[in-house]
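J.: The following comprises the amino acid sequence and a computationally predicted model.
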Amino acid sequence: MFEEYSRFRLIVRCLLWFVPFVLAGLVFGQLAWSLLAGSWILILWHYRQLSRLANWLWNERSITPPNGSGSWEPIFNGIYRLQGKNRRRRTHLARMLSRFREGAEALPDATLVLGREGEIQWSNKLAEHLLGVHWPKDAGNRIHNLVRHPRFVRYWNKREFVEPLELVSPVNEDRMLEIRVIPYGDKQRLLIARDITRIKQLEEMRRDFVANVSHELKTPLTVLQGYVEVMQMTAEPDTMLAKQYGAMEQQSQRMKNLVDRLLVLSRIESATDIDFEQQVDMPAVMERIEKEGLELARESHQLEFRIDTNLTVYGDEMQLHSACANLVQNALRYTDSGKVTVSWALEAGRPVFRVADEGEGIPAEHIARLTERFYRVDSARSRDTGGSGLGLAIVKHALSHHNSVLQVESTVGKGSCFSFELPPTLHVVRNKLA
């Protein structure tokens, strides 16, 4: 309705403006010249109003627009109204931006907003202490030009940010950082660097404690086992004393196995630097695992190995042997009868190891926790089979050092399948062996 009313008033004003010129033209007999004069005067007046508007917008600092008249009055007032809205909007956005910056500064992690090529658009104060990035001094610089650690540069150039990167702080070598890059918006990225020094120290203390305690327990356990064996030799067969000595020998052996597993786990956890130039003869490893499995297999088990004898990989032989052997031994221990199939083959360019059994299966709620230390689906069954609850934890750490993860598929009553695949970069191409 405002539009129609404005247009009507504009037409009325235009007609009223030309009425005196029409009358004057009729009186003097010069209607055309009179209308032309009226048009030029109207154009000059509008040009003057337009000049006043341009001067106010570009030169004057006053917020209040000049006084308009006629059809220019609603234009000046409308512009003033729009400017008021824009000022309120800018004030609101400034408050929002200030709150965002205050919230970002309160974060316990270094936070940076990066452009599509890694150029720094904003960072909080903690980024200066952890990464050496100064805002706004470093605005526009690319993050990989400031954080020049080779691992970070490879991580950034690879553009695969699913897994975080652990890195020594470029500012303080005593600090360990966990760096995550989160894509968002129009190809922007949020980089978050968290100080995990304390967590790493606690993990190292735990590993050292477990390793030291396990190592110290080996000597007294060996002595106890020796005395138990001597006492068993002196005891009369089928007596209560002989049964007690047998139980002691069984439990001491179980404890020795647990200590050995703890030492293996501690050694694998500590061996983070893998020599990926070292070739592992996996067919030979599988042959040893098959011999170990046949000794553990019961008469009701059918153990089948399907091995690609030409498939060799790069990595750590001890860790890969531990991972594969534990998976085979678990399948045999927790399967009363049936077939256990072990395969080692190349699938879609990736070396894949797989162990499938026909056991009882694992309920879905337990699968996510299988690789936790000492976690058992059935504690009583684990004790009967001699399980320590550390086998899959050893598998998890050994595979993580080879950039792989354990995959578990299981159906209750039908069996389970444990598998892992190694990256294609670890596959030794046959012509390289020549």
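T.: Here it is on my side, so go on.
J.: Going by C-alpha atoms from here, please, whenever you check contacts or count neighbours.
T.: OK.
J.: Tell me which stretches of this protein form helices.
T.: Along the chain, counting by DSSP state H, helices occupy 2-28, 31-58, 73-106, 126-130, 143-146, 150-158, 197-234, 240-270, 282-296, 317-333, 364-367, 379-385, 391-400, 430-433.
J.: Just put those helices in CSV and tack on distance to residue 175.
T.: Formatted as CSV, the helices of the chain follow (distance: least, C-alpha to C-alpha, whole Å):
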stretch, distance to residue 175
helix 2-28, 67
helix 31-58, 54
helix 73-106, 20
helix 126-130, 8
helix 143-146, 17
helix 150-158, 15
helix 197-234, 5
helix 240-270, 19
helix 282-296, 38
helix 317-333, 28
helix 364-367, 35
helix 379-385, 40
helix 391-400, 23
helix 430-433, 40
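J.: tell me the most buried of the ones you listed?
T.: Burial of the helices of the chain is given as mean neighbour count (mean count of other C-alpha atoms under 10 Å); helix 391-400 ranks first at a mean of 22.
J.: elements contacting it?
T.: With contacts taken as 3 or more C-alpha pairs under 8 Å, 6 or more residues apart in numbering; DSSP states H and E, helix 391-400 sits against helix 240-270, helix 317-333.
J.: Got another one to weigh against that:
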Amino acid sequence: MYSSLSAKAIFARLFIALAISYLLGLLFGVAFMVVAFTAIALLVWHYHHLVKLMTWLWVSKSLSPPTANGLWGRIYDGLYRIIRKHRLKQKRLNDKVRQFRDGAEALPDAALVLSSDLTIQWGNKKAQRILGVRWPGDVGQRIDNLIRFPEFARYIEEGNFELPCHIPSPINTELMIELRLIAYGADQVLFLARDISKIHRLEEMRRDFVANVSHELKTPLTVMRGYVEMVQMTESSLDPYWQKAFSTMETQVSRMDRLVEQLLILSRVEVSTEEEEKQLVDMPKLISALIEDAKWLNQEKSHILTSEIDNALAIEGIDNELKSACSNLISNAIAYTPAGGNIHVSWGKEGNKAKFSVKDDGPGIRPEHVNRITERFFRVDKSRSRNTGGSGLGLAIVKHVLNHHHAELAINSQWGKGSEFIIYFEPKCIRFIDN
């Protein structure tokens, strides 16, 4: 049972000892000498235990403190109690560290714990197999000194870790890895890397398949269209039944041709990531040309098409990709807005970003569909899409184009009240045209 003495009790004991020695000294007429002897004896006793305490702290390897009675016994007991509490805490901490390391070693991914300045503090065994980072040999090294890829350097420099970074493995270029940085604790970063080689190969196979099939379909569709148009030129000699049949064939061939064209565009934008391809794009001129084309093709529905364009604002990017993205948003607005509706196209600055917007008063999009609308072949209303000739690829193309241009797509829509599709370009992409 541990107990402690208060300062009041300690001084009370000292006073009682000196008082008793004083009274004994009075009996023999040597009070001063007895008190002095008692004080010296107490001082020697305390220094003796101080020496024992220092020897135990600095020399002895024993975990148990010296034994003693009285005040020093209480001190030793208190120190032993503190040591036991510390050892229990240390044991619990070691168990937690061991559990963390066992869990990290069991992960299928490479895991590194980095400091706030991205120096390595700990890593699991898979980090050596996937990244070539050794623990504890590489402790204190900055991660970007060991993983030297331009894509990773840009990823670190931009500081936007919401999306992963894809690079080849530093020790095996045949492996493709996905890197993620996650805030961990107060001043640490958890660095995760996983092997996505199989997924990457499957994605490449899918892209190649789509591109090859699209190219193979292009020629027979062109031949079929040519024969259909040739027959339609002689439609006066055909029965009404066959005139309707060939007209339906021409419509479906045109629809298939548009689908193939969009598949080819999607295949191109999925693989086009080269920064050197980017150049100054005259967005006011590009958007104005798209609006003029839309007005010409929109005579049947007679939409009220208005625009507001900042003629000095340009973008550094890929011309044909930006044209495809903007064209898809305008085409969607025309396709899904009822006849006589309003479509407004704007281009300008909002804050420190460039903003391209297409706003309509069409039927809008239900909230549950907004998050899926950029998926390939996703259609909000399949029957309506067949009537409008939609393929479900337009917004997928827009999404890939924006990924290449450090831009994001925002969708504001209310069911039954229209939609607004907005593209925001980051400040680093913005350029100005000298008029």
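T.: Okay, I see it. Remember, it's a predicted structure, so these values are computed and weren't measured experimentally.
J.: TM-score of the superposed pair?
T.: Overlay of the two chains. TM-score (TM-score structural alignment, normalised by the length of structure 1): 0.93; 432 aligned residues with a C-alpha RMSD of 2.3 Å.
J.: hmm, back to that, let me have the helices and strands packed on helix 391-400 of structure 1 in TSV, extended by distance to residue 192 of structure 1.
T.: Shown next, in TSV, are these (distance: least, C-alpha to C-alpha, whole Å):
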stretch	distance to residue 192 of structure 1
helix 240-270	26
helix 317-333	32
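J.: Residue 367 of structure 1 is nearest to which of these?
T.: Nearest to residue 367 of structure 1 among these is helix 317-333; the distance by C-alpha to C-alpha comes to 14.3 Å.
J.: That closest one against structure 2, how far on average?
T.: Compared with structure 2 after the fit, helix 317-333 of structure 1 shows a mean deviation of 0.4 Å (mean C-alpha distance after the TM-score superposition for structure 1).
J.: looking at the helices of structure 1, which is closest to residue 174 of structure 1?
T.: helix 197-234 (7.7 Å).
J.: mind checking how far that closest one is from the chain centre?
T.: 36 Å (C-alpha atoms, centre = their mean, to the nearest Å).
J.: between that helix and helix 240-270, how big is the angle?
T.: Interaxial angle, helix 197-234 of structure 1 versus helix 240-270 (axes from the mean of the first three to the mean of the last three C-alpha atoms, to 10 degrees): 150 degrees.
J.: Quote the end-to-end distance of stretch 277-284 of structure 1.
T.: Using C-alpha to C-alpha, to the nearest Å, one end of stretch 277-284 of structure 1 lies 18 Å from the other.
J.: Same check on stretch 163-179 of structure 1?
T.: 9 Å.
J.: Same check on stretch 157-177 of structure 2?
T.: First-to-last residue span, stretch 157-177 of structure 2, C-alpha to C-alpha: 19 Å.
J.: contacts for that stretch?
T.: Outside stretch 157-177 of structure 2, the residues that touch it by C-alpha atoms under 8 Å, 6 or more residues apart in numbering are 130-132, 147-149, 151-152, 155, 178-182, 193-197, 200.
J.: in it, what counts as buried?
T.: Across stretch 157-177 of structure 2, burial judged by 16 or more other C-alpha atoms under 10 Å covers 165, 166, 167, 168, 169, 170, 175, 176, 177.
J.: What about residue 140 of structure 1, how many residues nearby?
T.: Counted with other C-alpha atoms under 10 Å, the neighbours of residue 140 of structure 1 add up to 14.
J.: who touches it in this structure?
T.: Listed by C-alpha under 8 Å, 6+ apart, the contact partners of residue 140 of structure 1 are 119, 120, 121.
J.: so what's the first one up against?
T.: It stands for residue 119 of structure 1. For residue 119 of structure 1, the contacting residues are 139, 140, 141, 142, 143, by C-alpha under 8 Å, 6+ apart.
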